[in-house]
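Q: only geometry, no sequence info:
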């Protein structure tokens, strides 16, 4: 078992001030693979003090100096790429093929996206009225990241902080801390000055809250549940620090009769089940035009039955386990709620797949004849669970799609380009994917309503880590 009980503070690996061990479990085997320390407010104080001290000099570095450090980090990450993929598979349970092709890849894609954005960023410009506008690093940033796409969110927070000249303290999820510790090793090797990047493990109630409340933290960037995001906002309010949030979703995919049904229904199910359904922007509500509803159900049942569950250590397109017993229990409860509320099971249902008594595996599940008022249509399940809802008109489809407290992503499947644009414009979501269009590195990621505020990635992701200053000069003689 790996001993990973040290924190990374002020350029060094240090012991926690008060020992408090936690075992990290492999979700496929339920066996411990590492032991970490759970940080306290005192550990957060030490990390914030290091970041505050480093900010005085790091904030004055040039763009060229910071770009050189980021380029070196990119080179190191590429060298240790396979190690990152294996680590994520071990602690998250993502199948190794998925970890290699998706989970680890984001560490390169987002880093390159921020490098490109920093090169074209206008940190000083003259306004049409003659005033000078400066964009300056915001200060010490508290970063709290989730377990479901761990290095994705770490890169989307750590990189823009360091790219803009800010300093940071990272608290990763205690369920998947090993990839974060590996990333800290890469940052150290890249040569970022001591104190610019710090890492303290711990839970949200203690280490996370201490970071959000800290008077010397200028900004909080949080990704996780809407409930936890509200807590971060409340904790940060007393010091009026900036807070950016990337929270939950219940994303609709609208399937019109003129879509390529075999392709788009199959693709939507694969996207819903990807990462064992543990993605905030997963298309978990499939809204289907009634004239093709029965045909779509036939396709969905056939495709769903082909979705295999398997050992995450083995290559392939199968589904791995959920991350923890907590997550497994929550998903089981919502599947049971769907059955109790009268939704019709096409595939799957409660319980574990046959042959997977050990590990947090769930059956890929599809519900038909769902009403948008049901719990499974309104709550973020965060497992491989799809609900299918019929509609009659374009207007009704838009109304159902928007009838949610969330607004992260939406998906439109249609053979009519004009309809695609028209519907996309009326959907209250931060990102709309048309006919399988992917999210690309460098584009903003984020949502409306209770899906959060702020945007991550590319030039928009840099802006949240910058303050705007206006210099008013006297008129020229």
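A: On my side now, so go ahead. Because the structure is a prediction, the values reported are computed rather than measured.
Q: can we go C-alpha only for contacts and neighbour counts from here?
A: Fine.
Q: in the stretch 201-350 of the chain, which spans are strands?
A: All strands of the stretch 201-350 of the chain, identified by DSSP state E, counting those that start in this stretch, fall at 219-223, 242-246, 251-255, 283-289, 344-347.
Q: Which secondary structure elements does the longest one sit against?
A: Packing contacts for strand 283-289, counted by 3 or more C-alpha pairs under 8 Å, 6 or more residues apart in numbering; DSSP states H and E, involve strand 251-255, helix 261-273, strand 385-391, strand 409-413.
Q: Which of the residues in it are classified as buried?
A: Buried residues in strand 283-289, counted by 16 or more other C-alpha atoms under 10 Å: 283-289.
Q: same check, this time on stretch 177-192
A: The neighbour-count criterion (16+ other C-alpha under 10 Å) identifies 177-184, 186-188, 190, 192 as the buried residues of stretch 177-192.
Q: how far out from the middle of the chain is that stretch?
A: Stretch 177-192 sits 19 Å away from the centroid of its parent chain (C-alpha atoms, centre = their mean, to the nearest Å).
Q: Residues contacting it, please?
A: 4, 8, 11, 69-70, 72-73, 76-77, 84, 87-88, 91, 150-151, 154, 172, 197-199, 201 (C-alpha atoms under 8 Å, 6 or more residues apart in numbering).
Q: Likewise for stretch 293-310?
A: Contact partners of stretch 293-310, identified using C-alpha under 8 Å, 6+ apart, comprise 261-262, 265-266, 269, 288, 317-320, 346-347, 353, 361, 363-366, 368, 390.
Q: Keep only those of the contacts of stretch 177-192 that are in helices.
A: Residues of the contacts of stretch 177-192 located in helices (DSSP state H): 69-70, 72-73, 76-77, 84, 87-88, 91, 150-151, 154.
Q: Take this one as well and set it beside the first:
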């Protein structure tokens, strides 16, 4: 039973201003596995003031000083990797292989990438007689979700540290254990007092206080589009910078070529990763209409081989993170059935043999049309929709017919054709044959947010641009 009842403020573990706790549930067992303290605006104010004071010195730190700190954190991160993985499995249900693999390793990847970018990043540039300077924006409020808890913390914290910003982190109260260990890592790495602060809490109590605080210069939020709108509204009166990485309903256009079977299978596996709880999951698979039945058969076979609930099986998927998510997903699966989509495999209810835990059957729908609820709403579970297209013109039209624009996918053997289609998808990132690049910009078009994370593109979000005219 974990108990994390203090916040990390000004280089110390401190008690909340008004003690209040929240139980944390293990989604695999439906049992309480820990308690955390829950903050309020007074705790946020305490943390923000510590960050504001620390900004005066950290913003003037040298490149070498920041690199030394990041290197010390990297060493401690690797030492505590197993602790992070264990916490992620317990708090949000990621099977051991996923937790110790992508979940933890993505965090280290963002750390190493930030160090690499920092080594050569140009903070000053001469334009004729004007010196253009990139300066840290100030105190940053970082609000992160539960689905990739360390990845989302790392891709915000490390660029902020590298650019000379100070920060207050509000991790998800649904999956807070890994944030505690991450904070212990930061502390052991020697971060100066006040540069990094962490306050547990919910959206109304801590998230709103952060986004509306007059001494916060920038808010970086990852979560639902609904919550992202609230963050932007709270931030508007103080005209602070707001970056958002929000929801998605990403299309995966499968080309009609000899690699069709492999492309469909890869799309199913990518959709089911992390129990479908990824904002960029390829949840709408677009296939040639004449091959819909073939695609459905392949998808059913692949999804049927996925083990649910076995943490030792590398193909396993764990539970979804909470009862709220489980109930939402069940309702949307039933909605798909009611609206006439063909249930190829999966469906409502828990998988056989799993009477406890928020486990969802890997589910595939065929004969989906783009006006159905399951094609419009982000389900955030292991549910794949297969839609048909007559030609690539229609495929692109369907792909772009969504309020979201976080990601897109094109799968097939014809690389030139895939490249051409990828250019036409209105999304922040488009992966050809599920390509991956930790240094590529990550963020969305339309209601999927604004701003970019990852690599050098993340640095831009944490910097202001100053022109010193007549400099020489």
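A: Looks like it came in fine. Predicted, not measured: the structure shown is a model, and the values here were computed from it.
Q: Which among the contacts of stretch 293-310 of the first structure count as buried?
A: 261, 265-266, 269, 288, 317-320, 346-347, 353, 361, 363-366, 368, 390.
Q: In space, not sequence, find me the middle residue of the second structure.
A: By C-alpha atoms, centre = their mean, the second structure has its centre lying nearest to residue 152, at 4.9 Å.
Q: gap between that residue and residue 182 of the second structure?
A: As judged by C-alpha to C-alpha, to the nearest Å, residue 152 of the second structure and residue 182 of the second structure stand 12 Å apart.
Q: ditto for residue 265 of the second structure
A: Following C-alpha to C-alpha, the distance that separates residue 265 of the second structure from residue 182 of the second structure is 35 Å.
Q: go on, residue 153 of the second structure?
A: Separation of residue 153 of the second structure from residue 182 of the second structure (C-alpha to C-alpha) stands at 9 Å.
Q: just residue 269 of the second structure next, same as before
A: As judged by C-alpha to C-alpha, residue 269 of the second structure and residue 182 of the second structure stand 29 Å apart.
Q: same check, this time on residue 411 of the second structure
A: As judged by C-alpha to C-alpha, residue 411 of the second structure and residue 182 of the second structure stand 36 Å apart.
Q: Equivalent analysis for residue 398 of the second structure, please.
A: Distance, residue 398 of the second structure to residue 182 of the second structure, using C-alpha to C-alpha: 41 Å.
Q: One more: residue 54 of the second structure?
A: Distance of residue 54 of the second structure to residue 182 of the second structure, computed by C-alpha to C-alpha: 20 Å.
Q: do the same with residue 459 of the second structure
A: For residue 459 of the second structure, the distance to residue 182 of the second structure - C-alpha to C-alpha - is 21 Å.
Q: same question, residue 56 of the second structure
A: According to C-alpha to C-alpha, residue 56 of the second structure stands 25 Å off from residue 182 of the second structure.
Q: list the contacts for residue 154 of the second structure?
A: Applying C-alpha under 8 Å, 6+ apart, we find residue 154 of the second structure in contact with 107-108, 110-111.
Q: Equivalent analysis for residue 319 of the first structure, please.
A: Neighbouring residues of residue 319 of the first structure by C-alpha under 8 Å, 6+ apart: 94-95, 273-276, 307-310, 312.
Q: thinking again about what came up before, and the contacts of residue 154 of the second structure, which of them are in helices?
A: Among the contacts of residue 154 of the second structure, the members found in helices (DSSP H) are 107-108, 110-111.
Q: May I see those residues organised as a markdown table, with distance to residue 426 of the second structure and neighbour count added?
A: Output for those, formatted as a markdown table (distance: C-alpha to C-alpha, whole Å; neighbours: other C-alpha atoms under 10 Å):
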| residue | distance to residue 426 of the second structure | neighbour count |
| --- | --- | --- |
| 107 | 28 | 24 |
| 108 | 30 | 23 |
| 110 | 26 | 25 |
| 111 | 29 | 25 |
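Q: Would you mind checking which of these is nearest to residue 220 of the second structure?
A: For these, the closest approach to residue 220 of the second structure (C-alpha to C-alpha) belongs to residue 110, at 15.9 Å.
Q: on that earlier part again, turn the contacts of residue 319 of the first structure into JSON lines, including distance to residue 407 of the first structure.
A: As requested, the contacts of residue 319 of the first structure are exported to JSON lines (distance: C-alpha to C-alpha, whole Å):
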{"residue": "94", "distance to residue 407 of the first structure": "26"}
{"residue": "95", "distance to residue 407 of the first structure": "29"}
{"residue": "273", "distance to residue 407 of the first structure": "20"}
{"residue": "274", "distance to residue 407 of the first structure": "20"}
{"residue": "275", "distance to residue 407 of the first structure": "20"}
{"residue": "276", "distance to residue 407 of the first structure": "21"}
{"residue": "307", "distance to residue 407 of the first structure": "28"}
{"residue": "308", "distance to residue 407 of the first structure": "30"}
{"residue": "309", "distance to residue 407 of the first structure": "30"}
{"residue": "310", "distance to residue 407 of the first structure": "32"}
{"residue": "312", "distance to residue 407 of the first structure": "31"}
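Q: Show the buried residues in these.
A: Buried members of those, counted by 16+ other C-alpha under 10 Å: 94-95, 273-276, 307, 309-310, 312.
Q: quick one on the thing from earlier: pick the most buried one from the helices and strands packed on strand 283-289 of the first structure.
A: Using mean count of other C-alpha atoms under 10 Å, the stretch among those with the largest mean neighbour count is strand 251-255, at a mean of 30.
Q: outside of that strand, which residues touch it?
A: Identification of contacts with strand 251-255 of the first structure by C-alpha under 8 Å, 6+ apart yields 261, 264-265, 268, 281-289, 397, 401, 406-414.
Q: Would you mind getting the average deviation of it from the second structure?
A: Following the fit onto the second structure, the mean deviation recorded for strand 251-255 of the first structure is 0.5 Å by mean C-alpha distance after the TM-score superposition for the first structure.
Q: That strand: how far from the chain's middle?
A: Centroid separation for strand 251-255 of the first structure versus its chain: 20 Å, with C-alpha atoms, centre = their mean.
Q: same thing with stretch 163-179 of the second structure?
A: Averaged C-alpha coordinates place stretch 163-179 of the second structure at 13 Å from its chain's average position (C-alpha atoms, centre = their mean).
Q: Thank you, goodbye.
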